[in-house]
Structures are given as C-alpha cells and as structure tokens.
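**Student:** Pasting a predicted model and its sequence here:
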Amino acid sequence: MPPLALYVHLPWCLRKCPYCDFNSHEWREGGSLPQTQYLDALRADVEAALPLVWGRKIHSIFIGGGTPSLFSPDAIDRLLADVRALLPLEPACEITLEANPGTFERDRFRGFREAGVTRLSIGVQSFDDAKLRALGRVHDRAQAIAAVEEACQCFETFNLDLMYALPGQTLAECEADLRQALAFRPPHLSVYHLTLEPNTYFAKFPPAVPDEDLASEMLDRIVERTGEAGLVRYEVSAYARPGHACAHNLNYWRFGDYLGIGAGAHSKLSFPHRVVRQVRFREPARYMQAALAGQAVAQDEEVRREDLPFEFMLNALRLREGFELARFSERTGLPVTVIARALEEAERRGLIERDLQRVWPTDRGFDFLSDLQALFLPG
C-alpha cells in the first residue's frame, strides 16, 4: 500500500482573498469560532473513516484552510490528541500547520509548536504593502516580517509562501520580495504564479497583471536566486534546503494516499484493484451536522482505470526527480505498457528524459508542464 497522509481542513478565514478558489469562508458572525463543535465533527469524521484505513500508519499531517491559525493553540492541541488517539502515527510524523501573518500574535506560534506542530507554512505572498492590498491580504509588511522572525525562533523547519506576477508588479519588485524572503534563510520556499481562477473576484474583475514574457522572466530570476541561496527546486513551485522538502506534499506528488477530513476535504485511498476518491460536504455548518451523524462524505467514487495514468502524471511530473517506472505500476496497478506511446511522444518533444528505471521532466517539460501531462489523458 502507498504511504498514508492525513489532511485536515479548517475552513474559516478573516477575509476571502480575491484570487482564492479554496473552500474558505469568512467568519462574519462575530464572537469566537465554533471550535469545539468543529473539533467534535472532525473526530467523528475520523471515527467513521477508520474501517477504510484500519491498521495503516499516518506518515504526515497537514492542517490547511482557510486560515488554521485562527484556531487557538489549545484547539490544535486537542485536534492532534484526538488524531493520535484514533490513528497510529509514524514516529517521525511531519505535522504542518498553515498560518497567516494577519492572525499572528506573539508566542502564538510557540503555542502551536508545544501542541505538536513540527512545521509551519506561512502565507506571506508579498512583503510589499501595495501588493498586499491588491491581493486583499489582511496583513502588512511589518506583520509579515514579525511573523517570519517568530517562526525562525520556534521551528526548525518552516515554509514561506510567495506569489509573483502580481497586479502591476515589476521585475524589480518581484526581486525585492524574493530578496526579503531569502534574507530569513527559510528552509523551504513555495513560489506561485498568480492565476485568475474561475469563480473568484479576480475572475469577474481581472486586474492588470504582467504579461507572459515578464512573468517568465520573473520565474527565471526566482530559479536563479533561490539556487544561489542554496535552495533546490525539487518541484515546479517548491524550493528547499537539503532535508527540508515537504514530506506531505511529496506523498501527493508520488501518488500516495491521503485521508481528508473537514469541510470540503478530498481523500484518495487505495485498495486491492481499485483507487477511490472522496469529497466531504463543503459548507461548514452542513459538514458539522453530517460528520456528527457519521455521514461526512458527499461524494465517493472509484477512479476509472483509464483515468489513472493521467491522475498519476498530474502529480509525478511536477517533481524534478520524476518517477520510477516501478512506482507507476505499484500505485496504479497498471502495466507500464499503457503509457509507452505517451512516453515516446513526450521524449520526442523533448519534454522528458528517461532510462530503464526512471522518467523525469526536462527543463522544457517543466516550462510546458500542462502540455506534458495532457499527453497521458485517456484517448
């Protein structure tokens, strides 16, 4: 069986960002979050899922959102205690919590560390006040710097999220953001191109963003500067120092399994001769009601065998290391012959290189990743 990870979705945030298409919900009702009720629902969700994962150990936990750092350290402590009571964890289980500078309070990160979180992922996005306002972020440059400084003191490993190709951004402004981020010597850096996703505010009212040529120049500079700083680009959008790659995300990209709990969370679970995907109810109140009744799953379907090659490649080809041919068969249950023609075409186009054991994307393959992945769509 593939390694099994746990994803926990905490859906609330202070304000919905105009570019965000995640299942996040502004907390508008005043007062405190319904932490206790939601934690009760999460525990019930895990209990109902136990027959699907019985006996399997959890090798990583990722608490995402929303803004999970809106929950108190005590709430995160209870969440992790409930998980440990129900699921066996690997001894070196990586436990990541997403945090935003806008919810930062001094010593709050230390409280998360004491609760059992081993890795923080901080959604900085930019250190430029004007760009932060354009992105609808609730923090400013000073709060971002204070939050990262606190993370440096509390965590041996952490991640910074940055975005580029922002509204009105110049190459010099992109470099300034990157220079400030690298000044903290982060163990891990994630850098994402701003995309205008459907069903977002930016999709309805698109801002003026850099053209493709300028965005490409920005990415070239990011790759160059991170390399000079000792960070290795091990995935399309992820850069890390040796020993600090994100174990949880690596499991996704290697087509591992994950149990997703919380409002709108997705699961991918393997069984003999089949792979199943599940989705929980998205709306928090409905999710809590359904989970407490033992019925949190809104969709439950088996992945068609003909779709498995594309699903595998959507993940595996994001990695600089690519994938072992044996892993393709191990994780999908399919022979390598089903992807032979697509591999030949990808190699002819200069999108991959390969040997008898392994396949990996070239620099051109990274630049045209969607085209490379599309070669594996079912005919």
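**Tutor:** Everything's here; your move.
**Student:** okay, CA-based contacts and neighbour counts for the rest of this
**Tutor:** Fine.
**Student:** wait, what's in contact with the nearest residue to R254 once chain neighbours are set aside?
**Tutor:** In space, and not counting its chain neighbours, R254 is closest to A316: 5.4 Å by CA to CA, 6 or more residues apart in numbering. By CA atoms under 8 Å, 6 or more residues apart in numbering, the contact list for A316 reads W253, R254, F255, G322, F323.
**Student:** same thing with N199?
**Tutor:** D21.
**Student:** what do you get for A291?
**Tutor:** A41, L42, A44, D45, V297.
**Student:** and those, which of them are in strands?
**Tutor:** V297 (DSSP state E).
**Student:** from the contacts of A291, which single one is nearest T332?
**Tutor:** Nearest to T332 out of these is V297 (CA to CA; 23.4 Å).
**Student:** ok, back up a step: so which of the contacts of A291 comes closest to A183?
**Tutor:** Looking across the contacts of A291 and measuring by CA to CA, the closest to A183 is L42, at 38.2 Å.
**Student:** The structure to be compared is supplied as follows:
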Amino acid sequence: MLSAVPVRHAYVHVPFCASICPFCSFHVKVREAGDVAAYLDRLEEELAEIVAVVPVDLDTLYVGGGTPSYLRTAELARLCEMVERHLGRPRREATLEVHPSTATASRVRHWVELGFTRLSIGAQSFDDEVLRRLGRTHSGADALACIEWALAAAQVTSVDLMMPAAGQDVSADVRRAVATGAQHISVYALTIEPGTPFAMDGVCVDDGGAAEALSAAADLLGAAGFERYEVSNYARPQARCLHNQAYWAVAPSLGIGPSASGVVCCDDGSLIRWTNPTLDRWRVARSPLMVIESDRDARSDGGGSVEHVHGEDLMRDLLMCGLRRVDGVDLDEVTRRSGVDPRDVRRSELARLSDDALVDIDGALLAATDRGRLLLDQVTVALW
C-alpha cells in the first residue's frame, strides 16, 4: 500500500524548445503546431490521476525542461492554474527554468505574478563565442538583461554556468555571474552524452581540464561568499534550492509530464520509483501511479518504467544522492530507511575510499572530500 503521508514536492517537465542544444540529452523536441495544446490537455488528465491515488501537500514545485519559459503567456498561465487546482500552491518555493532568449522585463514580471518565487536562468556563459560553440541562441547581453529583470522581480535568482567549453575563460564567467548579484549559482561540467550532436561530431572534454575548471570555480565562488552545498550548487545564505535538496534526500516527489521521474513511499518504508514515457507514449498512457496503486511490483505501464526500491537498492540510492551534498549523508538514517547498514555491507569499500582521501567518515556522517567530489563517479561506483 502507498503511504498516506502527503507528497510535498513536484516536478513538471515541459519538453518543448525553440532549438535543441548539441550537448543536451534530455527528452526535448522542437515545438510544432498543436503540440502544446495536446500536452496541456494530457497534463490535466495526469494531474487528476495523481491526486486520485496520492495525497499531496506541496512545499516545492519545479517546472523544468526543455524550455518552460518558451511557453506563451496564456499557455504557462494554464499550466500553473491546473497545477494549483489539483496540487495546491506550493508553500515554500516555486522554480521556473528560463532561457535568456525568452525573457523580457514584462514576461519576467508575469512569471512572478503566476507564483514563481525562484527563476533559474540558463546563461551557461557570458562569452558570445562560447555560447555559439555550445549551440545557444542567446548572447551574453541577453543573459545579463534576463538576470537583471529576474533580480528585480523574483525572490531568488539562480544562474547556471557550464564548463569547460572550448575557448572559455572560466574565471571571467564566474566573476561575471557573481557580479550580477544573483543569490544562487550552479556550475555544471560539460559532459558528452551518447547520441547527442556533440558525441556524433566527436567533441571531447578533457577530464583534467574539467576538474581544474570546476576547482577554480569553487574557489572563486567560495571567496565571493557563496556556500557550496552540493557538488554543482552554490548559494548565498537562505538561497539554497529547497526542491533539489529534497531530491538529494530521496524525499517523495511527483514526476509529471513526459519522461519525468518520481518517487513515492509505501507504508513499509520502501519506495516506488517511476519514469513516465516520452511524449508520444505519454499522451495516450495512464500515469504509472494508477498501476502502482493496485500493484506495487508492477514493472511498467505504457512505455514508462516502475521500480520497487527497498533493502540494499534503497541503501545505494540514499548513499549516491547523499554524497552529492557537501553536508554528507547520515549512515544511521540510511540504515533506518533501508534496513541495511552500509557500514556492514560496504565496510571494505568505505575503508578504502577513506584511505584514498575520497570520503570522510565522522561517526555516523559520511561525506565526500573536495577531491572526492571531483571524482564522485569513482566514489559511487565503489559503493554500488
């Protein structure tokens, strides 16, 4: 049986973009006539399906993509109205991902009027040549203007940077982001995912150069007074992203829209994780939650996937997500939630990682070191 405890977090995936970036591996598509209307119709059905089987009391909402800010004013207003009617208005935080090319001062004000308290702006760089190489359709000036408008309207403005791209001056981009006054900055490593245009074109990223760039960014942001609270995220006091913190804690969260993933609790403490199918299948499939309610061991529905996570699998999930947080993960809490103590089943692996200065173990607290965060994939593979 699913838990009667309300789910407090929701992610809505908007898959539409004006164009697709060559590094992007997310489920996105270029908008065509009729796409958004059909998407919104199905979204309303999915929301009704969800609340029929899961109690919801929202603290945070995150609308991402894709490019949700690419939706027209009336389209985004309809999306927000449907979410609020079915799930309620989030009490603590509502984030909208924003592409700088979609912003004007009036549009930014409208997004805030719709209830978004946090705008996450995909600047990636402020160098026009770097942006061109990344396939971005905005300029550095567009990004700066968008940030200025967001700061004037929203409670929290976050800026995304991507590095290292060819020819990028990492220090200049970080300093420019700090100088805007944004309260939150995310620094993501450029990775080449299979099947993307970058991968097919043979674009490569030097791992050593990437580690050096990310370390330099961390030093600059720390010196500027930003607190690093996750591998890729830095915030001023009181400006951490609450939604993402819940995600890294493996808290129950709804995944709404094509390809979105969610997690709900069973009454025995185990989890059900599902991923919705991609757009074409999602339009005609029921929410996997409808199947989960009747059979928690169901494997899939309409092209999506469903997984019952418990025991050692749940322990691994809690470790993998928790190690992304600078504060680390409480091993006693992992044991309580999963029923498996990593200090027993991963004793030798933890000792080796500690000896290699990749993790610190302080009582029940396990945290990646600075070096471990740069080599986090290696750390997580060792504990898998």
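**Tutor:** That came through, no problem. Please read these numbers as outputs of a predicted model, since none were measured by experiment.
**Student:** Just put the contacts of A291 of the first structure in TSV and tack on distance to R15 of the first structure and neighbour count.
**Tutor:** Shown next, in TSV, are the contacts of A291 of the first structure (distance: CA to CA, whole Å; neighbours: other CA atoms under 10 Å):
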residue	distance to R15 of the first structure	neighbour count
A41	24	24
L42	23	26
A44	28	21
D45	27	25
V297	27	24
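**Student:** Just the ones of the contacts of A291 of the first structure in helices?
**Tutor:** A41, L42, A44, D45 (DSSP state H).
**Student:** okay, the residues you listed in JSON lines with distance to V83 of the first structure next?
**Tutor:** As requested, these are arranged in JSON lines below (distance: CA to CA, whole Å):
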{"residue": "A41", "distance to V83 of the first structure": "12"}
{"residue": "L42", "distance to V83 of the first structure": "9"}
{"residue": "A44", "distance to V83 of the first structure": "11"}
{"residue": "D45", "distance to V83 of the first structure": "11"}
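**Student:** F155 of the first structure: neighbouring residues, count only.
**Tutor:** By other CA atoms under 10 Å, the residues close to F155 of the first structure number 16.
**Student:** per the alignment, D313 of the second structure corresponds to what in the first structure?
**Tutor:** Here D313 of the second structure is matched to D307 in the first structure, going by TM-score structural alignment.
**Student:** Doesn't its match lie inside a helix?
**Tutor:** Yes - under DSSP: H, G, I helix; E, B strand; the rest coil, D307 of the first structure falls within a helix.
**Student:** Tell me, how many residues neighbour G208 of the second structure?
**Tutor:** Using other CA under 10 Å, the number of residues around G208 of the second structure comes to 8.
**Student:** Give the aligned equivalent of it in the first structure.
**Tutor:** In the first structure, G208 of the second structure lands on D213 (TM-score structural alignment).
**Student:** Its match: what secondary structure?
**Tutor:** Here D213 of the first structure is recorded as helix under three-state DSSP.
**Student:** show me the residues around it that make contact.
**Tutor:** D213 of the first structure neighbours (CA under 8 Å, 6+ apart): none.
**Student:** any idea how far P309 of the first structure is from it?
**Tutor:** 32 Å (CA to CA, to the nearest Å).
**Student:** related to what we said a few turns ago, what about the second structure, which of the contacts of A316 of the first structure hold up?
**Tutor:** Retained in the second structure: W253, R254, G322, F323, out of those (criterion both residues aligned by TM-score structural alignment, their matches' CA atoms under 8 Å).
**Student:** so the third one makes contact with D355?
**Tutor:** No - with contact defined as CA atoms under 8 Å, G322 of the first structure does not count as touching D355 (11.4 Å).
**Student:** Which one of those two is surrounded by more residues?
**Tutor:** Between G322 of the first structure and D355, counted using other CA under 10 Å, G322 has the larger neighbour count: 23 against 9.
**Student:** mind checking the SS state of the spatially most central residue of the second structure?
**Tutor:** Residue closest to the average C-alpha location in the second structure (CA atoms, centre = their mean): N244, at 6.2 Å. What three-state DSSP gives for N244 of the second structure is helix.
**Student:** what do we get in the first structure for it?
**Tutor:** Match for N244 of the second structure (TM-score structural alignment): N249.
**Student:** do the same with E193 of the second structure
**Tutor:** Match for E193 of the second structure (TM-score structural alignment): E197.
**Student:** my guess is its match meets C17, correct?
**Tutor:** No - using CA under 8 Å, E197 of the first structure is not in contact with C17; the gap is 11.8 Å.
**Student:** what about those two, which has more around it?
**Tutor:** Each of E197 of the first structure and C17 has its neighbours counted (other CA under 10 Å); C17 has more, 19 against 14.
**Student:** Surely the more buried one is within a strand?
**Tutor:** No - read with three-state DSSP, C17 of the first structure is coil and lies in no strand.
**Student:** Run through the residues that contact the counterpart of it in the second structure.
**Tutor:** Matched to the second structure by TM-score structural alignment, C17 of the first structure sits across from C21. Residues counted as contacts of C21 of the second structure (CA under 8 Å, 6+ apart) are L134, G135, R136.
**Student:** circling back: the match of N244 of the second structure and A5 of the first structure, how far apart?
**Tutor:** 9 Å.
**Student:** Tell me how many other residues surround V309 of the second structure.
**Tutor:** V309 of the second structure: 21 neighbours (other CA under 10 Å).
**Student:** Oh, that last question was meant for A166 of the second structure, not what I typed.
**Tutor:** A166 of the second structure, neighbours per other CA under 10 Å, totals 13.
**Student:** SS state for the spatially closest residue to it that is not a sequence neighbour?
**Tutor:** Leaving aside its chain neighbours, A166 of the second structure sits nearest to V130 (6.9 Å; criterion: CA to CA, 6+ apart). What three-state DSSP gives for V130 of the second structure is helix.
**Student:** give me the number of residues near V130 of the second structure?
**Tutor:** By the measure other CA under 10 Å, the count of residues near V130 of the second structure is 21.
**Student:** Same question for L171 of the first structure.
**Tutor:** With other CA under 10 Å as criterion, L171 of the first structure counts 16.
**Student:** so what's the closest residue to it other than its chain neighbours up against?
**Tutor:** Leaving aside its chain neighbours, L171 of the first structure sits nearest to M218 (6.0 Å; criterion: CA to CA, 6+ apart). Residues near M218 of the first structure by CA under 8 Å, 6+ apart: Y164, A165, L171, C174, E175.
**Student:** Just give me the mean distance for the host helix or strand of M218 of the first structure relative to the second structure.
**Tutor:** In this assignment (DSSP states H and E), M218 of the first structure forms part of helix 212-228. Compared with the second structure after fitting, helix 212-228 of the first structure deviates on average by 1.9 Å (mean CA distance after the TM-score superposition for the first structure).
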